[in-house]
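Enquirer: predicted model, plus sequence, below.
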Amino acid sequence: MSAAIPKATTTPARAISGCRRNRPVKAIRAATQRPTHKTVNMIGGIPQRCRGRDTGWRALCQYLLPPNAGSDLLCPATKTSWGPVRRRLFLALPAIATLPPPAAARPSEGFVRIEGRRFVAPDGTTLLLKGINLGNWLMPEGYMFKFERAKAPRQIEGAIERLVGPAAAARFWRTFRDNYIAEDDLRFIATVGFNMVRIPLHYRHFVTATTPPRFEGEGYALLDRVIGWARAHGLRVVLDIHAAPGGQTGINHDDGPGYPLMFYVPAHRRLTIELWRHIAARYRDDPTILGYDLLNEPIAPYHDVAYLNGKLEPFYREATAAIRSVDPHRIIFLGGGQWSSSFDMLGRPFAPNLAYTFHSFWASTRRDSIQRHLDFSYRYDVPLFLGETGELTDDWNESFRTLQERHGIGWSFWTYKNLDTPSTVVSIPRPADWDAIVAIADRPPARWGDPLPLPRERIDAALARYLEGTRFANGTIRWSYIASLGLKPAL
């Protein structure tokens, strides 16, 4: 049976002529639709002794199907009995049969999808994610400048502005974003064997500070450019909101006030969801985008944990619905609470194409360090993704990476480029006078007005050398780090 299922209710349909008890029944789509599934009633006609009497009609069973399913179905075998009565039907109805929604109800050309615990490439093979984070590019973090007090993006930006003034600071950041991640970087990432990048985003690059806010900003053009380079070099991209309106963690790297207000303030929550809807609409037809990581490291382990944990899955459900309203086939990554270390507050998957991401730094390289995540994965038959890890030795990198791979877990190490460190892919050279820059940036507010320890021209020169050092051509490639990830040790 290959005809499309007509739209109809469960009211009587056409009768089946003849006297064949095992005749297949026709599937008819119910009028009501659910947000992510439709109910399909199986309608069957059972002839009553085939003596010319009218045929009775009843719904024999129901299936829950993704809204794009369109093929006919057969009911399971149903025991029936009838007697010499008119317009009546006696049958033992089976229980409602529920088909789990397949991840690729309508697979689209070129898109990665989820099947059980696997990421599945467009050609049907299992895809093991091997990625690197593009940290610090659109989401600066103080330690990657060697700052200790100026940790959050707004603090780093304030420090640069105090050093050189607003106009020069604006030029600094434009050059920084142009240099830090360029096509040479994406080409190299692909050449050594990574197959994806994870891009942390700060919402302020995509939303204005006006009332009401508008979805505008330099972030869109910057992101379009990098996604284009990724596409050209065969890389997939995961987009990650690292800093949501109001903050989702309560620590410096969400650039909030030190408390996860996104979960408390309805306006922040709505804006975060609408930003995801806007991003999803922009990239809905681009299979380069592997998926959306809805919140980076939500809910610190020391802020109103019991209350906030109960808010995480409802947020994920609403954000997922918003994304799927404009982009139905994208993978969505759900991070656990307590800095993406625990899935205890999350239940069974509520939609197709969901993956679950955790972060782990400096952990044991034995299975017990990830056992609770494996338990969750097997319990619900969902894939895991190690979204951030690293910042340790090459030996640890290799051991922890191979632990993940033995259990089918893809990974994305932190981070691609950093200042003067062996624990990265490309190390930025530390410029002369950088210690003085750090000392100025880390001054407490009471000392912001103190005279600068360097003349302005030396400050300008130090910042200019730093910016030149962020170019791929001027960095130091850490080949041993790359080898520890099982990638090509040399070009």
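Expert: Looks like it came in fine.
Enquirer: okay, CA-based contacts and neighbour counts for the rest of this
Expert: OK.
Enquirer: so for this structure, the centremost residue is which one?
Expert: Nearest to the mean C-alpha position of the chain, by Cα atoms, centre = their mean, lies Asp293 at 2.2 Å.
Enquirer: surely it touches Ala244?
Expert: No. At 11.9 Å, Asp293 and Ala244 do not qualify as touching, with contact defined as Cα atoms under 8 Å.
Enquirer: coming back round to it: so who does the residue nearest to the centre of the chain touch?
Expert: Residues in contact with Asp293 (Cα atoms under 8 Å, 6 or more residues apart in numbering) are 238-241, 332-335.
Enquirer: kindly report the same for Val305.
Expert: Val305 neighbours (Cα under 8 Å, 6+ apart): Ile299.
Enquirer: how close does it get to His373?
Expert: Separation of Val305 from His373 (Cα to Cα, to the nearest Å) stands at 19 Å.
Enquirer: from Gly246, how far out is the residue nearest to the centre of the chain?
Expert: 18 Å.
Enquirer: cool, and Gly217?
Expert: 18 Å.
Enquirer: then Val226?
Expert: Per Cα to Cα, Val226 is found 27 Å from Gly246.
Enquirer: the more surrounded of these two?
Expert: Neighbours per residue (other Cα atoms under 10 Å) separate Val226 from Gly246, with Gly246 holding more: 25 against 18.
Enquirer: host element of that one?
Expert: Assigned by DSSP states H and E, Gly246 belongs to neither a helix nor a strand.
Enquirer: any idea which element the residue nearest to Glu318 when sequence neighbours are not counted lies in?
Expert: Leaving aside its sequence neighbours, Glu318 sits nearest to Ile273 (Cα to Cα, 6 or more residues apart in numbering; 7.4 Å). Element membership for Ile273, per DSSP H and E: helix 266-282.
Enquirer: contacts for that helix next, please.
Expert: 203, 206-207, 215, 244-246, 261-263, 294, 315, 318-319, 322-323, 325-327.
Enquirer: another one to put next to it:
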Amino acid sequence: MVITSTQTLTTTIEPGSSTTPTLQTIPANPPCTLLRVSGTDIVNASGDKVILKGAGLGGMLNMENFITGYSGHEREHRAALTAVLGQEKADFFFSRLLHHFFTEADSAFFASLGLNCLRVPFNYRHFMDDDNPDVIKDEGFALLDRIVGLCAKHNIYVVLDLHTVPGGQNQDWHSDSGLSRAQFWEFRDFQNRAIQLWVAIAAHYAGNPYIAGYNPLNEPADPKHTRLIDWYGRVEKAIRAVDPDHILFVDGNTYAMDFSHFPVDHTLPNTVYACHDYSFMGFPGGEQYAGTSEHKERLRASFERKVRFMRGAGVPVWNGEFGPVYADPRAASKSGESAEAINARRFALLQEQLALYREAGGVSWSIWLYKDIGYQGLVYVDPDSPYMRLIQPFVQKKLRLGLDFWGCVDKEGVADVYGPFIKKLKEMIPEHIQKKKYPHIWTFDRQVERESYGKLFEGKTEAELEELAASFRFDNCVRRSHLNEILRRDAACPRLLGS
């Protein structure tokens, strides 16, 4: 698929969707130039304001459980398959998975929606071995260069997002630390290694017009707050020494939601400050978005709280992650409500958020996420694909046992075991209920929640592994048509405004 001056797209309808197929002609993205910060705007080389609109390529260079189906962290995922396949065949599978996950067909489709920026999360382990951290591996650059090159063909900017660092910058699974403790903040050596990596990356991409900028640390969570501010100052100076031109996209603390300790009168130069604007009303299990005035005001208040710092400092806003989770039209709802009805509310919430960003003067955004096994992706692996047929029983077991926070509606399947266990813990340590542990937004239950997937791959031949990996190839995936149409309509709003 090649884009010239325009791109024509025929939408593929996902199963269970009531959306009517459409034929749309989308203007091609204009040529990329080096971007910079000018006051509250991101501007191109001509001084025109650029609004970045796109998605995160999660699950590729940093694998996550709800994206690929494995129930742990990436290093555990790789270790589990290596244990049953051996190193050579496991390496083959993962290399083919990375190859198929994002190809030129994906890049062309992305551009066809009018999207102009891809956020690329990556794991530090592609560049560094923990037992030899001073050596920066060329393999990491080969992986990033391939993605940047595919995006360049369609004038798509790339934000490079360091999603995991040595020791883990937050307490959650996606920092790939294997712990529920952010040790990155406790060891200076971990912090120095991350800076060392950024210097290498910045030197490699200095002057590259397809790089929108660098996102130095995804969703940091420093309980003391001050160590994060110090680290940002250090990494900014180190990057500027080798690349003075590219923008930094700096996440707030506590999962990019808290800027309370950031100095308003001392912002970093040529830096965009990034919040993440998820709404619990778009997730299973809690209060659901109903489009009421109260719900709309709650969305607005939440967003305005997160960007209060940017408003006061007079700097640009980038919403680096947001987006609901969607119900599977093939799965029965315990409430008896159809997936179509559930998803209609989720789409309405998304549209309200996008309207808020437009009204706020054109906030740049990156929805989470581009591709997965069916929870959130613009495209997702076909439920009838070889990969999904293999892992679906395992995924369903995860849901029944309440082990998948992102997609789990409730824990009814294990309520007789899990409920009394949590109840007893609360009785034994009531002080932990009264005084919440950091991150404070997590409930007591989630602080606690922290059959082998690998066995499913035992005995697979290379031909079978190739077929499984190819399930992630664009042509073998389903496009979430209603979501893509919403994003396409928003992207049709100006992305480039003359100065």
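Expert: Sure thing, it's come through. On a predicted model such as this, the values are computed, not experimentally measured, just so you know.
Enquirer: returning to what we had before: off-centre distance for the very next helix or strand once past the helix holding Ile273 of structure 1?
Expert: Counting by DSSP H and E, the next helix or strand C-terminal to helix 266-282 of structure 1 is strand 289-293. Relative to its chain's centre, strand 289-293 of structure 1 lies at 5 Å (Cα atoms, centre = their mean, to the nearest Å).
Enquirer: now stretch 482-493 of structure 2
Expert: For stretch 482-493 of structure 2 - counting by Cα atoms, centre = their mean - the centre lies 19 Å from the chain centre.
Enquirer: now do it: everything it contacts.
Expert: For stretch 482-493 of structure 2, contacts defined as Cα under 8 Å, 6+ apart pick out 17, 19, 26, 53, 113-115, 347, 351, 354, 378.
Enquirer: so which of these are in strands?
Expert: 26, 53 (DSSP state E).
Enquirer: find the pair from the contacts of stretch 482-493 of structure 2 with maximum spatial separation.
Expert: Ser17 and Lys53 (24.7 Å; Cα to Cα).
Enquirer: and these two? Which one has more around it.
Expert: Using other Cα under 10 Å as the criterion, Ser17 of structure 2 and Lys53 rank with Lys53 on top: 26 against 14.
Enquirer: my read: Leu81 of structure 2 touches Glu88, true?
Expert: No. With contact defined as Cα under 8 Å, Leu81 of structure 2 does not count as touching Glu88 (10.6 Å).
Enquirer: what's the matching residue for the residue nearest to Glu318 of structure 1 over in structure 2?
Expert: Matched by TM-score structural alignment, Ile273 of structure 1 corresponds to Ile195 in structure 2.
Enquirer: one more: Pro287 of structure 1?
Expert: Using TM-score structural alignment, the partner of Pro287 of structure 1 in structure 2 is Pro209.
Enquirer: how close does the residue nearest to Glu318 of structure 1 sit to Thr208 of structure 1?
Expert: Taking Cα to Cα, one finds Ile273 of structure 1 at 15 Å from Thr208 of structure 1.
Enquirer: looking at these two, which has the bigger crowd around it?
Expert: The residue with more neighbours, out of Ile273 of structure 1 and Thr208, is Ile273; 22 against 14, by other Cα under 10 Å.
Enquirer: touching, Asn136 of structure 1 and Met144? I think so.
Expert: Yes. Between Asn136 of structure 1 and Met144 there is a contact at 7.2 Å, judged by Cα under 8 Å.
Enquirer: settle it for me: which of those two has more neighbours?
Expert: Asn136 (23 against 18).
Enquirer: how many other residues sit next to the residue mapped onto Glu141 of structure 1 from structure 2?
Expert: By TM-score structural alignment, Glu141 of structure 1 lines up with Glu64 in structure 2. By other Cα under 10 Å, 22 other residues sit near Glu64 of structure 2.
Enquirer: same check, this time on Asp475 of structure 2
Expert: The burial count for Asp475 of structure 2: 14, using other Cα under 10 Å.
Enquirer: could you check how far the aligned residue in structure 1 for it is from Pro429 of structure 1?
Expert: Under the alignment (TM-score structural alignment), Asp475 of structure 2 pairs with Ala473 of structure 1. Per Cα to Cα, Ala473 of structure 1 is found 11 Å from Pro429 of structure 1.
Enquirer: post-alignment, the host helix or strand of Ala170 of structure 1 versus structure 2, mean distance?
Expert: Secondary structure assignment for Ala170 of structure 1, by DSSP H and E: helix 166-180. Taken over the aligned residues, the distance from helix 166-180 of structure 1 to structure 2 averages 0.9 Å (mean Cα distance after the TM-score superposition for structure 1).
Enquirer: mind listing what's buried in the lengthiest helix in structure 1?
Expert: Looking across structure 1 with DSSP state H, the single longest helix is helix 305-324. For helix 305-324 of structure 1, the buried set under the neighbour-count rule, 16 or more other Cα atoms under 10 Å, comprises 308-309, 312-313, 315-316, 319-324.
Enquirer: please apply the same query to stretch 453-464 of structure 1.
Expert: Neighbour-count burial for stretch 453-464 of structure 1, counted by 16+ other Cα under 10 Å, picks out 459-460, 462-463.
Enquirer: make TSV from those and add distance to Asp450 of structure 1 and secondary structure to it.
Expert: Shown next, in TSV, are the buried residues of stretch 453-464 of structure 1 (distance: Cα to Cα, whole Å; DSSP: H, G, I helix; E, B strand; the rest coil):
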residue	distance to Asp450 of structure 1	secondary structure
Ile459	15	helix
Asp460	18	helix
Ala462	20	helix
Leu463	20	helix
